[in-house]
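*Asks:* Predicted model and sequence follow; I will ask about them next.
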Amino acid sequence: MHVSPPASTAAAPPEWITGDAWADELAAPEGPSRLRVDTVRFAPGARTVWHRHPFGQVLIVTDGTGLVQRRGGPVRTIRPGDVVRIAADEWHWHGASPGAFMTHLAVQEVAEDGTEAERGGAVTDAEYRAPTTSA
């Protein structure tokens, strides 16, 4: 068994985020495993762009209040303890609510060619501020 500390915190790439967010890599694909796990912390109002993962994604909210939306669905409020399962190739976005930080674990399988996600367009302010429902 190999035990190592998480990599240092890094700012999320600006082409993937509106606002400020930071990530800590907890598990990177190694050997036969293609599992990736990150802790991501979003500042109030920060959110990802529309994107999709080849094998889906699981988000586990650990702190704060956030928002998530699947293409064509309502914007949903997410809170600590909520688990969001995104289907393979499902377009979605997620981030913090306008007035609170939000932290989640992001768990996904990386494709054999190294693809983790496909980036789409930015989430507009109108999409972000749409009425919300509870998850």
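*Replies:* Arrived safely. The shown structure was predicted, so the numbers you read here are calculated from the model rather than taken from an experiment.

*Asks:* contacts and neighbour counts: CA atoms only from here.
*Replies:* OK.

*Asks:* For Val84, which three-state class applies?
*Replies:* Classification of Val84 by DSSP: H, G, I helix; E, B strand; the rest coil places it in strand.

*Asks:* dropping in the other structure now:
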Amino acid sequence: MKKISIVLLTSIVFVFASCCNNQKNNDGMETANNKETILIFPKGEVINNDYFSGKAWLKMLVTDKDNFDATVGNVIFEPGVRNNWHSHPGGQILLCTRGTGYYQEKGKPIQLLEKGDVIEILPDIVHWHGATPDSEFEHIAIGTQSSKGSVVWLEPVTDEEYNSYKK
């Protein structure tokens, strides 16, 4: 038992050290030894609907939403891509894992998102999220209380709204 714990602890430390030993290349993308972008989860499939302003990918990570009453997916946005205004009847949590992005609730200023940020979105709050103009953005999207209903899609975010971020 002690031997297994030591092996497990060593593995966790190795994975953590590998993740934290990233560098930035000239494009600001995280790389391992400046060779490639590090993805924790597979990129998934291109999202083919009218609710995104450009190319984004989705990889569902939890597929049994009935037993867990949640959806969990990894989303990657190309630079400048955002989703439409929308809300979630059961709420949503965003775990930001790579790049820089934006998040905005209706009537409030845009928030800059970076790796490590957590956004807690209460049920029925109208909002949008996506990448900044010059960076890919990746987050894990957790749809909570999914039995209350799926996402309610609204109108696209205008360029004027998207470009209103103030530092």
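*Replies:* Okay, I see it. Remember, it's a predicted structure, so these values are computed and weren't measured experimentally.

*Asks:* quick one: stretch 49-57 of structure 2 aligns where in structure 1?
*Replies:* The aligned range for stretch 49-57 of structure 2 in structure 1 is 14-22, by TM-score structural alignment.

*Asks:* likewise stretch 86-94 of structure 2?
*Replies:* Under the criterion TM-score structural alignment, stretch 86-94 of structure 2 matches residues 51-59.

*Asks:* May I have the distance across the matching stretch, first residue to last?
*Replies:* Using C-alpha to C-alpha, to the nearest Å, one end of stretch 51-59 of structure 1 lies 14 Å from the other.

*Asks:* With stretch 155-167 of structure 2 instead?
*Replies:* End-to-end distance (C-alpha to C-alpha), stretch 155-167 of structure 2: 26 Å.

*Asks:* List the contacts of that stretch.
*Replies:* Tyr51, Phe52, Ser53, Arg82, Asn83, Asn84, Trp85, His86, Pro109, Ile110, Gln111, Trp128 (C-alpha atoms under 8 Å, 6 or more residues apart in numbering).

*Asks:* List just the nearest of the residues you listed to Thr31 of structure 2.
*Replies:* Arg82 (23.5 Å; C-alpha to C-alpha).

*Asks:* tell me the contacts of the closest one?
*Replies:* Phe52, Ser53, Gly54, Trp128, His129, Gly130, Ala131, Val157.

*Asks:* Could you do Ser146 of structure 2 as well?
*Replies:* Lys65, Asp69, Ala70, Thr71, Pro89, Gly90.

*Asks:* The last one reaches Thr144, doesn't it?
*Replies:* Put plainly, it is Gly90 of structure 2. Yes. With contact defined as C-alpha atoms under 8 Å, Gly90 of structure 2 reaches Thr144; the gap is 5.3 Å.

*Asks:* which of the two has more neighbours?
*Replies:* More crowded of Gly90 of structure 2 and Thr144, by other C-alpha atoms under 10 Å: Thr144, with 24 against 21.

*Asks:* which residues in structure 1 form strands?
*Replies:* In structure 1, strands defined by DSSP state E lie at 10-11, 17-18, 21-27, 35-42, 47-48, 51-52, 57-64, 66-70, 75-78, 83-86, 92-96, 102-109, 118-119, 132-134, listed in chain order.
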